[in-house]
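Engineer: Got a predicted structure here, sequence first:
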Amino acid sequence: MNERIICSKNLKNGLKVDFCEHGNRYFGDYHQVKVTVRCRIDLTTELVSPRVSVDDLEKARKFFGASIEYRKLLRQMGVAGADVEKVQSELIENFAKNALQYMESNDFAARFVARQLANRKERSRVLVNLHD
């Protein structure tokens, strides 16, 4: 997948959010505008908190490596070629207005890591139950 970074935003909590474009033209002059929101979270001891224990951090490193990435796909279909950049900007502005405040909170990274670990644990439990 060939992604081009449209813009980046540095958050108050030290995280950086990248907005990457990778849409395509699918019929005539109609485009699918796709913007992926990416935010890399390094799995460092700074994450240890009431939400993420030292053991949780070790599990996260085992499953995900040195970092984990928040990803969100923003998409709009049927965009005329002349409006692609405008729609990209609108998608980014709407996301920024609705989600960046949450992502800027000091405990966002720990909450995200805890949620990903819980999701992984739930998937593992479902797979074990399927094989029982």
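Structural biologist: Noted; the coordinates are in hand.
Engineer: CA only for contacts and neighbour counts going forward, please
Structural biologist: Fine.
Engineer: Give the buried residues for the longest helix anywhere in the chain.
Structural biologist: In the chain, taking DSSP state H as the definition, the longest helix is helix 108-131. Buried residues in helix 108-131, defined by neighbour count with 16 or more other Cα atoms under 10 Å: 108-114, 116-117.
Engineer: helices and strands around it, which ones?
Structural biologist: When contacts are defined as 3 or more Cα pairs under 8 Å, 6 or more residues apart in numbering; DSSP states H and E, helix 108-131 packs onto helix 54-64.
Engineer: tilt between the helix it packs on and helix 108-131?
Structural biologist: For the pair helix 54-64 and helix 108-131, the angle between their directions (axes from the mean of the first three to the mean of the last three Cα atoms, to 10 degrees) equals 70 degrees.
Engineer: Identify the residues contacting whichever helix or strand comes after helix 54-64?
Structural biologist: On the C-terminal side of helix 54-64, the nearest following helix or strand under DSSP states H and E is strand 67-80. Contacts of strand 67-80 with the rest of the structure, by Cα atoms under 8 Å, 6 or more residues apart in numbering, involve 29-43, 61, 87, 91, 112-113.
Engineer: here comes the other one, which I'd like you to weigh against the first:
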Amino acid sequence: PIYGVNLPQHFILGYVNEFDWMPLLKFNDASSLLDGSGSEIMFYINPFNKGIIFNKDNIIQFLQQLKIEPNGEYFKTCSNKDILLRILRNLETSYAAENNTSKLELVSQLVAILFSNKEA
């Protein structure tokens, strides 16, 4: 299965060899938003560059180019909640740049809801 990986300034995917069916069994359970995070990754996929495959060393090089210290979290899968928060934050930035205050307010409310539910 493929999971999200939360790199700074770039969202990528990671292939995990083992699969846990439990998140599928509790599809409607809010705690399933956290499932899948922290798994060991066999290889990485860049969905924004034709699905090119790369490894941990390539991520280290990318981080060095950005002058960012490698962090163990950058090499692990992230939760569904992390992905949602990242998408919503990107939308906040876009709407703020466009001065679209009505959409910015709606997205900010969604972010607040996700942050307020720390268990999910």
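Structural biologist: Received the coordinates, thanks. Values in this document were obtained by computation on a predicted structure and should not be read as measured data.
Engineer: Superposed, what's their TM-score?
Structural biologist: For these two chains in superposition, a TM-score of 0.27 is obtained (TM-score structural alignment, normalised by the length of structure 2); 64 aligned residues with a Cα RMSD of 5.5 Å.
Engineer: how far does the longest helix of structure 1 sit from the chain's center?
Structural biologist: Chain-centre distance of helix 108-131 of structure 1: 17 Å, with Cα atoms, centre = their mean, to the nearest Å.
Engineer: again with stretch 74-82 of structure 1
Structural biologist: Relative to its chain's centre, stretch 74-82 of structure 1 lies at 21 Å (Cα atoms, centre = their mean).
Engineer: Can you give me the buried ones in that stretch?
Structural biologist: 74, 79.
Engineer: repeat for stretch 108-118 of structure 2
Structural biologist: Across stretch 108-118 of structure 2, burial judged by 16+ other Cα under 10 Å covers 108, 110-111, 114.
Engineer: now those residues in TSV, with distance to residue 43 of structure 2?
Structural biologist: Output for these, formatted as TSV (distance: Cα to Cα, whole Å):
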residue	distance to residue 43 of structure 2
108	34
110	32
111	30
114	29
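Engineer: coming back round to it: just the ones of the contacts of strand 67-80 of structure 1 in helices?
Structural biologist: 61, 87, 91, 112-113.
Engineer: Could I get the buried residues of stretch 108-118 of structure 2 in JSON lines, plus columns for secondary structure?
Structural biologist: Rendered in JSON lines, the data for these read as follows (DSSP: H, G, I helix; E, B strand; the rest coil):
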{"residue": "108", "secondary structure": "helix"}
{"residue": "110", "secondary structure": "helix"}
{"residue": "111", "secondary structure": "helix"}
{"residue": "114", "secondary structure": "helix"}
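Engineer: Closest one to residue 23 of structure 2 out of those residues, please.
Structural biologist: Comparing the buried residues of stretch 108-118 of structure 2 against residue 23 of structure 2 with Cα to Cα picks out residue 114 as the nearest, at 18.8 Å.
Engineer: Can you report how many residues lie near residue 97 of structure 2?
Structural biologist: If you count neighbours by other Cα atoms under 10 Å, residue 97 of structure 2 ends up with 11.
Engineer: again with the one 10 residues further on
Structural biologist: By the other Cα under 10 Å criterion, the neighbourhood of residue 107 of structure 2 contains 19 residues.
Engineer: coming back round to it: tell me the two of the ones in helices among the contacts of strand 67-80 of structure 1 that are most distant?
Structural biologist: Of all pairs drawn from those, the greatest distance, 37.1 Å, lies between 61 and 87 (Cα to Cα).
Engineer: how far off strand 67-80 does the longest helix of structure 1 point, in degrees?
Structural biologist: 90 degrees.
Engineer: Tell me where structure 2 has strands.
Structural biologist: Shown for structure 2, the strands assigned by DSSP state E span residues 2-7, 10-15, 43-46, 52-54.
Engineer: any residues touching the shortest one, and which ones?
Structural biologist: It stands for strand 52-54 of structure 2. The list of residues contacting strand 52-54 of structure 2 from outside it, by Cα under 8 Å, 6+ apart, reads 43-46.
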